[in-house]
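[1] No sequence on hand, only this structure:
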């Protein structure tokens, strides 16, 4: 014991002499030579307060979003639905009514630009994943049918959305928004299908490999790609400049797409294939891919469209079969799905005020928009499927699948809000439509298809929807098939 105690004392003395005394002396010198800094105390306090509020707000947003996601997942819904609801709960519709002071303290105006910036980074990587999914084998194996069904499920609600806009109150069109862009955007908003959420629902119900499931994912991919292309057209012609600016933006957009598809895509395929043959760490390549996505988003912004369009194109040109790309997607999904996208849901929830829907007239129009959105999408998908010779039962299932709007619709609505094309009341109505149609997809598919064991919980990742490792594709019950094929 005595040698051990002696050793301990020697170590303690050495620590005091080498660490403690120099630190105390350094602090004393700092205090003796301290000078007042020419800095506003108010500004310093504001900076500290913002950091403090951010460190409180972000964990609360993440906790509420993921808690709601876990709850709805228990009842067979995708986690995205719960996260959407969590964002609404934190907004003026719920928390703002129960405790306006708490809601304002958690989300002061000064902190919203920070949250929105973080959320937009999440949306950028989300859209990269959406673009990557468009390389799915289902697009090649169901090319003609996917194009016809996907475009029919887009064209019918697009036209119905424009007609609906003609009958909505004039107050729903924001001041300064042109009539044509307003109607065009409303048609697009009615046409969206959520490919990632649909894939999660099909995987959860073991329908990814069913004929309707494969065709539904392919049709949703075709429809979504077309919607984003039309959105680019809308953003070019929203009147954000003179005719020369519009022509410049259109020309640069086309040039960007051509260069990415004709030059960058083959270069990526060759470069990544060569890198995979080398037995070494691909850490630097992961960094390069991150920079590539962000630079493509920057290109979309500089061209004059939107950063997510650049990220979407980056996903389209990326070789989907590359193991390096798969690893990159796995690494970015964690931060995107667990941190950044819940912040996006919170930002959408803060823009959603259901208080505007308490009025009887607003509720009536909300029901009208929901009815038109559901019926037009269902009719378009079913008519397209029947035209391609699909059975009535499979056509009905495709109508249900493509009615799922989910996160993709929220991204679209967020863009429309930022462009000043839709007002607060119509924004809230379309959020309600998004939540209802997405929640209805799973139960309705459960009624159409025979029950199957649930897939293992993969976290409802919105990416990799065409994972064909699942076995046991779902099929229509025999009785339903007989009824529907007559």
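    Nice, I can see it. Only a predicted model underlies this, so the values are computations on that prediction, with no experimental measurement involved.
[2] contacts, neighbours, all on C-alpha from now
    Will do.
[3] count of residues packed around the closest residue to residue 345 other than its chain neighbours?
    Leaving aside its chain neighbours, residue 345 sits nearest to residue 87 (4.8 Å; criterion: CA to CA, 6 or more residues apart in numbering). Residue 87: 26 surrounding residues under other CA atoms under 10 Å.
[4] what's the answer for residue 229, then?
    13.
[5] about what we covered before: what's near enough to touch the residue nearest to residue 345?
    Listed by CA atoms under 8 Å, 6 or more residues apart in numbering, the contact set of residue 87 reads 61, 65, 342, 345, 346, 347, 348, 349, 350.
[6] The stretch 251-400 of the chain: helices as residue ranges?
    Under the criterion DSSP state H, counting those that start in this stretch, helices of the stretch 251-400 of the chain are mapped to 265-276, 283-303, 307-317, 323-335, 341-351, 360-387, 392-402.
[7] Okay, angle between the first one and helix 307-317 too, please.
    Which is helix 265-276. For helix 265-276 against helix 307-317, the angle by axes from the mean of the first three to the mean of the last three CA atoms, to 10 degrees is 60 degrees.
[8] swap in the last one?
    Here helix 392-402 runs at 130 degrees with respect to helix 307-317, directions being taken by the same axes, to 10 degrees.
[9] and helix 392-402, which residues are buried?
    Judged by neighbour count (16 or more other CA atoms under 10 Å), helix 392-402 contains these buried residues: 392, 393, 394, 395, 396, 397, 398, 399, 400, 401, 402.
[10] Next up, a structure to set beside the first:
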């Protein structure tokens, strides 16, 4: 069979297997389709399918096919991160800056601290830290992975729980938006390459100047042309960031973050996000699964994932409960907000992919982080839904 035919076999597997598991298995309550796709990617990777059926694995996921899949995955994740950047509502966060600052700061700071402690334990054991990482980069990278909130997945879960448009849902989006900016800022710090700092400064200066021009352009052109201009802007920013030694996904986020959401039709933006998730993101999940590794042993990877999950969930809940005490929230409010904000999945996987690309973490650490992200996301709806059912009046409480 030629490469095209094998590529189409891989695409058939990518779209068929998770859909059938999700639809026939009725997993939507605890594992939405996006989570099933991530788990399927892990199962189709070298650690599971590759070991059980090595000849079949090498036939389907040969280097030529994987290269083609990676190209689709890169563009898919750039689009997804760009949309997430556009949808950040920093105006609302600034309007409620005291409450948002306290809550977002504690929601990020506590799991970051807990995750850094867990990472310090991993540094002492060979095989977890990447070959090009300094200790502080590894510790901060793993710690931030524990602190991440996946804003796009959070939106999907709150839609499922029917609270997205309620006051509490909008508050949670504000907190997650502030943390999103901090997460990408910390990532830029981790990726700072002092041997290429000149290039990075050139990129940042050029980006600032071009942002001013881009914003003027977007206000001047018709609405129908803004999508095309935005996509060109996305490709240019991703290229500049990667050229400078940062990562193309950092550029993709910046490209979206400097654009205003009200320049685009919200219904079209929602459809674009839906279609990106439907049409191309499953390829990213598969390519992510192909990067998993169990060479340190399955038990070691699962123990590390459990420790990181504990640090992530406990840190997030403690931080939010502390914010609730400071701000005088009602009983039960902090628990619901804390569990929703600990949703990981996509953004943490993207974050971990960048750390792996830059050899700050190893494939084993990446696998542990991936398992932690899946587990934390699967916990969210089963824990939050009963709490919301008991405290229905809470969803109507404004900030």
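    That came in fine, so what should we check first? Not measured: the values here are computed from a predicted model.
[11] Next, the TM-score between them, please.
    TM-score of the superposed chains, computed with TM-score structural alignment, normalised by the length of structure 2, equals 0.89; 394 aligned residues with a CA RMSD of 2.7 Å.
[12] just to revisit the earlier point, between the contacts of residue 87 of structure 1, which sits nearest residue 414 of structure 1?
    residue 348 (7.1 Å; CA to CA).
[13] is it true that that closest one touches residue 88?
    Yes: counting by CA atoms under 8 Å, residue 348 of structure 1 touches residue 88, with 7.5 Å between them.
[14] would you list every one of the helices in the stretch 51-200 of structure 1?
    79-89, 95-98, 100-106, 112-133, 137-141, 143-167, 179-191, 195-204.
[15] The shortest one vs structure 2 - mean distance after superposition?
    Pointing back at helix 95-98 of structure 1 there. Averaged over the aligned pairs, helix 95-98 of structure 1 sits 2.7 Å from structure 2 after superposition, using mean CA distance after the TM-score superposition for structure 1.
[16] So which elements touch that helix?
    The helices and strands touching helix 95-98 of structure 1, judged by 3 or more CA pairs under 8 Å, 6 or more residues apart in numbering; DSSP states H and E, are helix 100-106.
[17] Contacts made by the helix it packs on with the rest, please.
    Residues beyond helix 100-106 of structure 1 that count as contacts (CA under 8 Å, 6+ apart) turn out to be 53, 56, 57, 90, 91, 92, 95, 96.
[18] 7 Å instead?
    Helix 100-106 of structure 1 is contacted from outside by 53, 57, 95, 96, using CA atoms under 7 Å, 6 or more residues apart in numbering.
[19] equivalent range in structure 2 for it?
    Using TM-score structural alignment, helix 100-106 of structure 1 corresponds to residues 54-60 of structure 2.
[20] And the equivalent of residue 160 of structure 2 over in structure 1, how far from residue 86 of structure 1?
    By TM-score structural alignment, residue 160 of structure 2 lines up with residue 204 in structure 1. Counting by CA to CA, to the nearest Å, the gap from residue 204 of structure 1 to residue 86 of structure 1 is 22 Å.
[21] Can you tell me the centre-most residue of structure 1?
    Here the mean C-alpha position of structure 1 is nearest to the C-alpha of residue 407 (CA atoms, centre = their mean), at a distance of 4.6 Å.
[22] Please report the distance of that one from residue 194 of structure 1.
    Residue 407 of structure 1 is 6 Å from residue 194 of structure 1, by CA to CA.
[23] Likewise for residue 331 of structure 1?
    Counting by CA to CA, the gap from residue 331 of structure 1 to residue 194 of structure 1 is 23 Å.
[24] for residue 177 of structure 1, same thing?
    Separation of residue 177 of structure 1 from residue 194 of structure 1 (CA to CA): 26 Å.
[25] Among those two, which residue is more densely surrounded?
    residue 194 (26 against 17).
[26] In contact with residue 80 of structure 1, which residues?
    Neighbouring residues of residue 80 of structure 1 by CA under 7 Å, 6+ apart: residue 69.
[27] sorry, back to before: and the contacts of residue 87 of structure 1, which two are furthest apart?
    Going by CA to CA, the two entries of the contacts of residue 87 of structure 1 that are most distant from one another are 65 and 350, at 13.5 Å.
[28] Settle it for me: which of the two has more neighbours?
    Using other CA under 10 Å, the more surrounded residue of residue 65 of structure 1 and residue 350 is residue 65, with 30 against 21.
[29] Give me the distance between that one and residue 349 of structure 1.
    11 Å.
[30] One more: residue 71 of structure 1?
    18 Å.
[31] Compare those two (neighbour count), which wins?
    residue 349 (24 against 16).
[32] How many residues are close by the closest residue in space to residue 166 of structure 1 that isn't next to it in sequence?
    Nearest in space to residue 166 of structure 1, with sequence neighbours left out and distances taken as CA to CA, 6+ apart, is residue 183 at 7.8 Å. Neighbourhood size, residue 183 of structure 1 [other CA under 10 Å]: 23.
[33] and residue 183 of structure 1, what pairs with it in structure 2?
    Under the alignment (TM-score structural alignment), residue 183 of structure 1 pairs with residue 139 in structure 2.
[34] Including distance to residue 286 of structure 1, could the buried residues of helix 392-402 of structure 1 go into TSV?
    Below are the buried residues of helix 392-402 of structure 1 laid out as TSV (distance: CA to CA, whole Å):
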residue	distance to residue 286 of structure 1
392	46
393	45
394	41
395	42
396	42
397	39
398	37
399	39
400	38
401	34
402	34
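[35] Please pull up the equivalent of residue 290 of structure 1 in structure 2.
    Match for residue 290 of structure 1 (TM-score structural alignment): residue 231.
[36] now that match: how far from residue 218 of structure 2?
    Distance of residue 231 of structure 2 to residue 218 of structure 2, computed by CA to CA: 12 Å.
[37] now do residue 362 of structure 2
    41 Å.
[38] try residue 236 of structure 2
    From residue 236 of structure 2 across to residue 218 of structure 2, the span is 16 Å (CA to CA).
[39] Same check on residue 163 of structure 2?
    Residue 163 of structure 2 sits 32 Å away from residue 218 of structure 2, going by CA to CA.
[40] ok, now residue 285 of structure 2?
    Residue 285 of structure 2 is 32 Å from residue 218 of structure 2, by CA to CA.
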